[in-house]
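*Asks:* Mind looking at a prediction? Sequence and model below.
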Amino acid sequence: MTAKLAPPAGADVWLLRQPKPDDITGVLDMAELDEKELQRARQCRRQAGGYLYAAAHIALRRVLATYVGRPAGSLVFGRGPCPCCDQQHGRPVLREPESDLHFSLSHSSGMVLIGVAQVPIGVDVEKVPSAETARVCTAALHADERAELAEVPECAGTAAFGRLWTRKEAYLKGLGTGLGRDLSLDYLGWESARHPAGWSVVDVPAGPRHTAAAAIGYGEGATAARAAAGEPAPVTLRWLPMESLYSGSRPDLTRDDAILAELAA
């Protein structure tokens, strides 16, 4: 029987780094993906992109399977309503089995990030952008975020923009709007006390080439009371080994040595 993780009191954030091609020691268990996921993986223009997409979705299935106690390949996903238009393209949800768990997935340039919580959650990981990308995209941000970035030394500007951008995307994914919401409406800058009410936003350490963040919505119940008192539930960063996605592997993801850190907003 597969070991089972209890639903997190706060949030669990899982980090997976894709190895270089020469360091890959197994074959991804593609049999766990549904037809839509397989088709999307095949449509990626670059082989590395298709491999990362497949790895990310196998990782999501195996992580969620550890919480719900069901085979990874049996999980059925859907979408909740979008807050902007009420159409069914909002936050991802588990259709089968029915579960109160919330989750979010992001992947970029060899890195995968998964968030799991009992409240709304969004995660985002991005490769540190070029100076030109940062310059163009900064114009869409909140006025105070733009002012803060303008004070960052040029040598650190792209990484600072990347940290702010992943906070923004994580929050919008947590809302369920994605980039359909105006990027200038919400402040996710350096002053955490000014972040959107009812949300805790944390930076996730992802190495020198990436920036990452998680946004957890403590809008209701006891978690909201703790957040209002400045004591949001813990965010635990966990490591997901690439070997856990290979055919024939059934690693125990409940092991304490999978925990990398406790993150603070």
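*Replies:* Cool, the structure landed. Because the structure is a prediction, the values reported are computed rather than measured.
*Asks:* rest of the way, CA atoms for contacts and neighbours
*Replies:* OK.
*Asks:* can you give me the strands in the stretch 101-250 of the chain?
*Replies:* 102-108, 111-117, 121-127, 199-203, 210-217, 235-239 (DSSP state E, counting those that start in this stretch).
*Asks:* gap between stretch 176-185 and the chain center?
*Replies:* Taking CA atoms, centre = their mean, to the nearest Å, one finds stretch 176-185 lying 17 Å from the centre of the chain it belongs to.
*Asks:* Same list (the strands of the stretch 101-250 of the chain) but as JSON lines, adding distance to Arg45 and mean neighbour count.
*Replies:* Shown next, in JSON lines, are the strands of the stretch 101-250 of the chain (distance: least, CA to CA, whole Å; neighbours: other CA atoms under 10 Å):
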{"stretch": "strand 102-108", "distance to Arg45": "15", "mean neighbour count": "22"}
{"stretch": "strand 111-117", "distance to Arg45": "18", "mean neighbour count": "27"}
{"stretch": "strand 121-127", "distance to Arg45": "19", "mean neighbour count": "28"}
{"stretch": "strand 199-203", "distance to Arg45": "31", "mean neighbour count": "23"}
{"stretch": "strand 210-217", "distance to Arg45": "22", "mean neighbour count": "28"}
{"stretch": "strand 235-239", "distance to Arg45": "28", "mean neighbour count": "22"}
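*Asks:* Pasting the second one now:
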Amino acid sequence: MTAPAAAPLDNGRVDLWLLRQPHPDDITGTLDLTELDESELARASACRRQTGGFLYASAHIALRRLLGAYLGRPAADLRFARQPCPCCDQPHGRPTLSVPDPSVHFSLSHSSGMVLVGVAADPIGVDVEQVPRASTVRVCSTAVHPDERAEIEAVPEALRRAAFGQLWTRKEAYLKGLGTGLGRPLAEDYLGADESAWPPGWTVVDIPCGPRHTAAAAVRTDALTRTSLRWIPIESLYAGGTVDLSARAA
């Protein structure tokens, strides 16, 4: 595939991309797996359910084609690496590009039929999750910041699952942006309803993505100037397809 023209990102700009896994009856083509490396292909084939393999493969094809479009490089030429973890200095921190030189920052998340990719000129983390069960809320809310726990307990029960899901995705997005992931205690940082108490130097945004999921992005900047949200059509991940960076924002 011919490399697209580069589309550089400005500081303070964040581009967010959503991809919804289609119903099997709505799949009209075949995913182009030729751009994935050996480890990505192995991970996709190792998924015990066919739907899980399809979601993993489509997420990574989307990531490659997006980054290729931003950088003006063929998607298959991209090589990924990990930065050192801030907690232990081992190479399992934020993902980065080793080829070409990392001039953009990115983050990928996928869960239960939904994919979210964030691309920015500043370090970024994104997270998308299916709205949790009530039992998950009861168990996991004991691990978060005490003020977050109090806020969740004050939410009417009918709304509590979605409220906790939104809190959780904010928290995971921030920890992914830091590069620690869940290696950092969940109770250490506050990402509840009071935005003024969120970690300094970071901007966190909630992302609308339908009634079954919650999503958020965290960017290491306090001067966010523009956020765009776009949907990726599954057809753009088939052989010969391309991701249109000029697609209208959702």
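*Replies:* Sure, I can see it. A quick note: this is a predicted structure, and the numbers were derived from the prediction, not measured.
*Asks:* still on that earlier bit, and the strands of the stretch 101-250 of structure 1: which comes nearest Leu149 of structure 1?
*Replies:* Nearest to Leu149 of structure 1, of all these, is strand 210-217, at 15.4 Å by CA to CA.
*Asks:* and that closest one, which stretch of structure 2?
*Replies:* Aligned using TM-score structural alignment, strand 210-217 of structure 1 spans residues 213-220 in structure 2.
*Asks:* same deal with stretch 162-171 of structure 1?
*Replies:* Alignment of stretch 162-171 of structure 1 against structure 2: residues 165-174, by TM-score structural alignment.
*Asks:* follow-up on the earlier one: can you give me the offset of the match of strand 210-217 of structure 1 from its chain's centre?
*Replies:* With CA atoms, centre = their mean as the basis, the mean position of stretch 213-220 of structure 2 lies at 7 Å from the chain mean.
*Asks:* Please apply the same query to stretch 12-20 of structure 1.
*Replies:* Centre-to-centre, stretch 12-20 of structure 1 and its host chain are 11 Å apart (CA atoms, centre = their mean).
*Asks:* who's in contact with the residue nearest to Gly178 of structure 1 when sequence neighbours are not counted?
*Replies:* For Gly178 of structure 1, ignoring the flanking residues on the chain, the nearest one in space by CA to CA, 6 or more residues apart in numbering is Leu172 at 4.8 Å. Shown in contact with Leu172 of structure 1 (CA atoms under 8 Å, 6 or more residues apart in numbering): 122, 178-179, 181.
*Asks:* how far away is Leu172 of structure 1 from Thr254 of structure 1?
*Replies:* Distance of Leu172 of structure 1 to Thr254 of structure 1, computed by CA to CA, to the nearest Å: 29 Å.
*Asks:* out of the contacts of Leu172 of structure 1, who has the most neighbours?
*Replies:* Gly122 (31 neighbours; other CA atoms under 10 Å).
*Asks:* Alignment lookup: that residue to structure 2.
*Replies:* Alignment note (TM-score structural alignment): Gly122 of structure 1 maps to Gly125 of structure 2.
*Asks:* likewise Arg238 of structure 1?
*Replies:* By TM-score structural alignment, Arg238 of structure 1 lines up with Arg230.
*Asks:* Same question for Asp144 of structure 1.
*Replies:* When structure 2 is aligned by TM-score structural alignment, Asp144 of structure 1 is paired with Asp147.
*Asks:* One more: Asp182 of structure 1?
*Replies:* Using TM-score structural alignment, the partner of Asp182 of structure 1 in structure 2 is Pro185.
*Asks:* State the distance from its match to Pro199 of structure 2.
*Replies:* 14 Å.
*Asks:* Kindly report the same for Glu153 of structure 2.
*Replies:* Separation of Glu153 of structure 2 from Pro199 of structure 2 (CA to CA) stands at 22 Å.
*Asks:* go on, Tyr174 of structure 2?
*Replies:* Computed as CA to CA, the Tyr174 of structure 2 to Pro199 of structure 2 distance reads 9 Å.
*Asks:* Many thanks, have a good one.
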